[in-house]
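*Asks:* Using only what follows, build the 3D model:
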Amino acid sequence: MTDPPLSAIRNIGIISHIDAGKTTVSERILFYTGETHRMGEVHDGLATMDWMPQEQERGITITATATCCNWRDIRINLIDTPGHIDFTMEVERSMRVLDGAIAVFSGVEGVQPQSESVWRQAERYRVPRICFVNKLDRVGSDHEAVLAQMERRLGARPLLLQLPVGSEAAFSGVIDLLDRQMITFADTDLGMTVTRQELPDSFREQAAVAREKLVEAAADFDDTILTDFLAGEDVSAERLRLAIRTGTLACSVFPVLLGSALRNKGVQPLLDAVAFYLPSPLDVPPVTGKNTSTGDEVSIPCTVDAPLCALAFKVVAEEGRKLTYLRIYSGSLKPGMALANGSRGRFEKVARIFRMHAHRREAADHAGAGDIVAVTGFKDVLTGDTLCDPSLHLELAGMNVPEPVVSLAVEPKGVDDREKLLPALDKLQWEDPTFRVHEDRETGQTILTGMGELHLEIIIDRLARDFGVGVKTGRPQVVYRETVARGLTHREVFRVEQEGKAVGGEVLFSLKPLERGAGVQLSLDRLNDGALSNDLKNALAEAMHKGCAAGGLAGYPLTDLAIEIIEAPFEQGVTSEAGIRAAAQRGLIRALKDAGVVMLEPVMALEIITPAEATGRVIGTLQQKRGRIEGIDGLGEMEVIHALVPLAELFGYMTELRSATKGRGTFSMEFDSFVNAPQELRLKFGL
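*Replies:* Next up is the predicted model:
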């Protein structure tokens, strides 16, 4: 495959709420670009991008899947991301390495909770987006309502580039406002034949009004358009595209296109928009990293002539070996190259390079700046690690990893399963930074912690299918947090005699509760210079952080807590690293007992779609679960209930909701915050 110029590469992702049609859009993109020769359908379990058995059975995307294809003279590296909140890390790591994204919205449901979550993730990484309002063939679809929701709920400025031809079941094509043409898609060949024709008279007035709004928006990014607009001059489509591209790259406007992917309408103009408006690797700001030797910030130019720098954004365990996905920011990569892992201070060697097409591999003899590829041969690389030329001493910024909130106790079914369980869990932890494993100190049980019930269900399923490990599970448990009830100052002196010699450490520190969501804040600023060596200071800080992570009086991690180290006297011949660590960790537990702890429980934001006649019953079930109703919106014959409910009350809620709504209700949820747990929970833990 001939390498395209950097300006002809688009690294994009498809993001949305679950069931908005991301994977269906992806399948059409692969078909129309010639990458596949038949369309796989999600409902048939035959989608190319949903290749895992768990995805095919459930009809949802679980893991971010990469592929590449060509549209006209553009190479598109495409990542299809999950829409379920339990797999939000897949979206997070994709956003970290992508240059642009397609946000898909259902024309019926509009902006949904996970739509907001993925939008915020894209905002955090300043990823330019174009939007596709899907399912316009469905009863109740309304693209104008979706635009209003984008403005209200996302704070975005959508820019409508098309109008629909027909509505609901009569939807047959779109009006291109830039070129003032009607675009239709042939039903006889799965939409492959795209026909552009002159604007029908019945649409001329409506299109003129809509195009005027578009020109006004484009004028914000090109003063000459503003001048011509005020003078009543016509503005060409090409000038408008350049202005809209400027606004899109700045994340100031978000072009909106319309269609129905399942009915094969609107996807080719969407591909044109990817080429027109989304950035190439040259259009985004150069990535910056830290020189691990000097601590200086370094800018990485996107060119194949520079030393290699890449980020490992995904690691997959395949047949016991690691397949590592890389986004290459500079330089070129070849098999046999030795690279430095700037995040871990180790060296790795590239065995083979692949371009991925879902789970199918295409071997490549090289890759360059701007590429997304997969590599074998790495042994110790994990998600977020920097791979670079050994001369660079470079580390790129990592990723924001959300905290898991649900745990599950497991034990192997048989003797063979016992031997295979921990190695299999290790491999699953390679892949997923939001999946954690630890042993309960009291019961000796293996505890799995994840983002939700579905997340852990998939883990258990994969243990059986992929690794041949059978396990018995307990009921899912909530992962609580602890914080201090009041502030105090505590001094801890640790002394022990070893081989006739005193060894120990001493530390004076204060604890202070912080507002919810503040996390753990540790300060050593008050330590006198020279009181402790840097190694001992690092040991003290590490001991405090580990003590907070290990858990407080009930065994749950500490949060929303300020720890200030006031004194840490150094006694020649006595103070040691082990002594400092022991004093810090023992002192932290004793201080918690004196200060008292507050249990915090996770609260989830729910969006429930229910028939209007069942709204009262649904609200009743939520109130029984200590839920708080935040608002109710109308959605045709349905109503949308927004509520905050403790996670502990939501296990098995889908069954209750189906009963209350006669099977017609659905809900989605995402983590909102930690709040003070009820008194009965404190009593349960003896606090």
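*Asks:* going forward, measure contacts between C-alpha atoms and count neighbours the same way
*Replies:* Fine.
*Asks:* Tell me where the stretch 201-350 of the chain has strands.
*Replies:* 254-258, 287-291, 297-300, 309-318, 321-330, 332-333, 338-341, 346-349 (DSSP state E, counting those that start in this stretch).
*Asks:* Next, the angle strand 309-318 makes with the fifth one.
*Replies:* For strand 321-330 against strand 309-318, the angle by axes from the mean of the first three to the mean of the last three Cα atoms, to 10 degrees is 160 degrees.
*Asks:* Not counting residues beside it along the chain, what's closest to residue 476?
*Replies:* Spatial nearest neighbour of residue 476, excluding adjacent residues (Cα to Cα, 6 or more residues apart in numbering): residue 408 at 4.8 Å.
*Asks:* which residues sit in contact with the one you found?
*Replies:* Applying Cα atoms under 8 Å, 6 or more residues apart in numbering to residue 408 gives the contacts 447-449, 456, 473-477.
*Asks:* And for residue 447, the neighbour number?
*Replies:* By other Cα atoms under 10 Å, 18 other residues sit near residue 447.
*Asks:* Next, the structure of the following sequence, for comparison with the previous one:
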Amino acid sequence: MTHQAAEVAKRRTFAIISHPDAGKTTLTEKLLLTGKAIAVAGAVKSRKSDRYAISDWMAIEKQRGISITTSVMQFPYRDHIVNLLDTPGHEDFSEDTYRTLAAVDSALMVLDGGKGVELCSIALTDVCRMRDTPIVSFINKLDRNIRDPIELLDEIEAILKIKAAPITWPIGCYRDFKGVYHLADDNIIVYTANHDHHKNTKTELIEKLDSDRARAYLAEEYDNFVEQLKLVQGACHEFNQQEFLNGQLTPVFFGTALGNFGIDHVLNALVDWAPGPLARFANERTVDPVEGKFTGVVFKIQANMNPKHRDRIAFIRICSGRYRKGMKMRNVRTGKYVRISDALTFFSSEREQLEEAYAGDIIGLHNHGTIQIGDTFTEGEKLGFTGILSFAPELFRLVRLRDPLKSKQLRQCLLQLTEEGATQVFFSEGSNNIILGAVGMLQLDVIASRMKEEYKVECFYEPITVYSARRIDCRDKKKLEELSSKVIENLAIDGSGHLTYLAPTRVNLAQMEKLWPDVKFLAALERY
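*Replies:* The predicted model follows:
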């Protein structure tokens, strides 16, 4: 095995997905603790605490106690390099999560043991299924009252349409939670409550369920647990590595993120069972991760990770080859070459410059407005990686400045913030109107907050009659000119420079599509 192949084999790149409030960010922190990447976790349960989640670095994230942008964290664990992406839990930011899922090789799904499968879990699992992404499941909050574990597994199978194979099984819950039984290893991992935000070092094992120690520990619950276990082993699927890799089966672990329990089982499973960097599909060909030439795709852009410098960082998933400091890369979309000597590796908002990186790693490039989500970088080959989607917004607001003298700042900050893809901006062709489009209200709240906090620009946001935005694709210049002359008041240029039709109603959009058959009105654009 070559040095490059050995380095690629060490990589594990996965995203954490869940419904809001399932405990995803807390689990992220405890994974970092287990990997010894941090010494103390943020107290995400308390807004009054002066500690916040490591992965939640924006001011509004700290104020609301939620994740609203993907965070990237890299750390070593058991001779491997783990690239962990903590995705937004709120459904308004699903587009960011979808793009992140296109950049990973596996996913860790967090379920609230008291609530089971929820709406966002269904949508995100569907995205994983589109790419056959392997999923590890963690049923959280065993230190609270949970539903019957067998019911939870049945729900995973019935609703998410994926086989569930329990690896550990809970012994009680809430005040009666005693730990978990590892089905394959035949041992009990004893639960010791540990809510002090430090790594749990008090793990105690009881070897073999059929032992005097196990009987003494479980006491009067022993016989009932043994009977329950027989039912579980008879009714549930056994873990199958190939089915897991095919995205057909999910190994299920039980624990409590807040109590620092069961986290090491999950991390070990991701290292031992989840795939390393996988081949990536481009329009031209399939790209193997151990190829010698560098290729990568931009799946995220983040503005103001360092507010003092107004920086913008483009996140690139390396698909093949090796990044070397000072190498030349080609942005396939623009055709231009750039020499990169300051690529970054990440730990949430903290970063440091890289000397080298391999397929599976996430690196950051400083962006001065020339990089877009979906851009492919190579050492010269013309490639376009697929799967990075942009969706049509569903909620629109007219932007009005409180201070008219800040119009230049408004345009600049909107262009920078909407580069990130969570919201879209449209500059009207028939007037001076600036319109924001988003999937949900929280996205608009975040833009307003960040404009005020990061750019010192305050605005009014007024409702506007826009049903949907459609990017226009027309090869016939005369038809395009004719369209522009007739509906100029409904046309706008979006933040990426694309001509867009802002349809006032569903009926209007249907009429336009019928009247202009030579014009494509694109709802979702796959960026090549």
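*Asks:* I'd like to know which of the strands of the stretch 201-350 of structure 1 is closest to residue 367 of structure 1.
*Replies:* strand 332-333 (5.1 Å; Cα to Cα).
*Asks:* for the closest one, the distance to its chain's centre please.
*Replies:* In terms of Cα atoms, centre = their mean, to the nearest Å, the centre of strand 332-333 of structure 1 is found 27 Å from the chain centre.
*Asks:* who does it touch, helix- and strand-wise?
*Replies:* Secondary-structure packing of strand 332-333 of structure 1 (3 or more Cα pairs under 8 Å, 6 or more residues apart in numbering; DSSP states H and E): strand 367-368.
*Asks:* tell me the angle whichever helix or strand comes after the strand it packs on makes with strand 321-330.
*Replies:* Downstream of strand 367-368 of structure 1, the first helix or strand assigned by DSSP states H and E is strand 372-376. Here the directions of strand 372-376 of structure 1 and strand 321-330 differ by 140 degrees (the same axes, to 10 degrees).
*Asks:* Check which residues of the helix or strand just after strand 372-376 of structure 1 are buried.
*Replies:* Following strand 372-376 of structure 1 in sequence order, the next helix or strand is strand 386-388 (DSSP H and E). Using 16 or more other Cα atoms under 10 Å as the test for burial, strand 386-388 of structure 1 gives 386-388.
*Asks:* One more: stretch 307-319 of structure 1?
*Replies:* 307-317.
*Asks:* Likewise for stretch 82-91 of structure 2?
*Replies:* By neighbour count on 16+ other Cα under 10 Å, the buried set for stretch 82-91 of structure 2 is 82-91.
*Asks:* same thing with stretch 366-374 of structure 1?
*Replies:* In stretch 366-374 of structure 1, counting by 16+ other Cα under 10 Å, buried: 367-374.
*Asks:* okay, and that stretch goes to which residues in structure 2?
*Replies:* Alignment note (TM-score structural alignment): stretch 366-374 of structure 1 is matched to residues 356-364 of structure 2.
*Asks:* Quick one: end-to-end length of the matching stretch, please.
*Replies:* Terminal residues of stretch 356-364 of structure 2 lie 12 Å apart, using Cα to Cα, to the nearest Å.
*Asks:* Quick one: distance of that stretch to the chain centre.
*Replies:* 17 Å.
*Asks:* Can you tell me what sits against that stretch?
*Replies:* Residues contacting stretch 356-364 of structure 2 (Cα under 8 Å, 6+ apart): 4, 7-8, 11-13, 72, 83, 104, 276-277, 289-290, 313-325, 343-346.
*Asks:* Could you rerun that using 6 Å?
*Replies:* Stretch 356-364 of structure 2 has contacts (Cα atoms under 6 Å, 6 or more residues apart in numbering) with 8, 11, 277, 289, 313-320, 322-324, 343-345.
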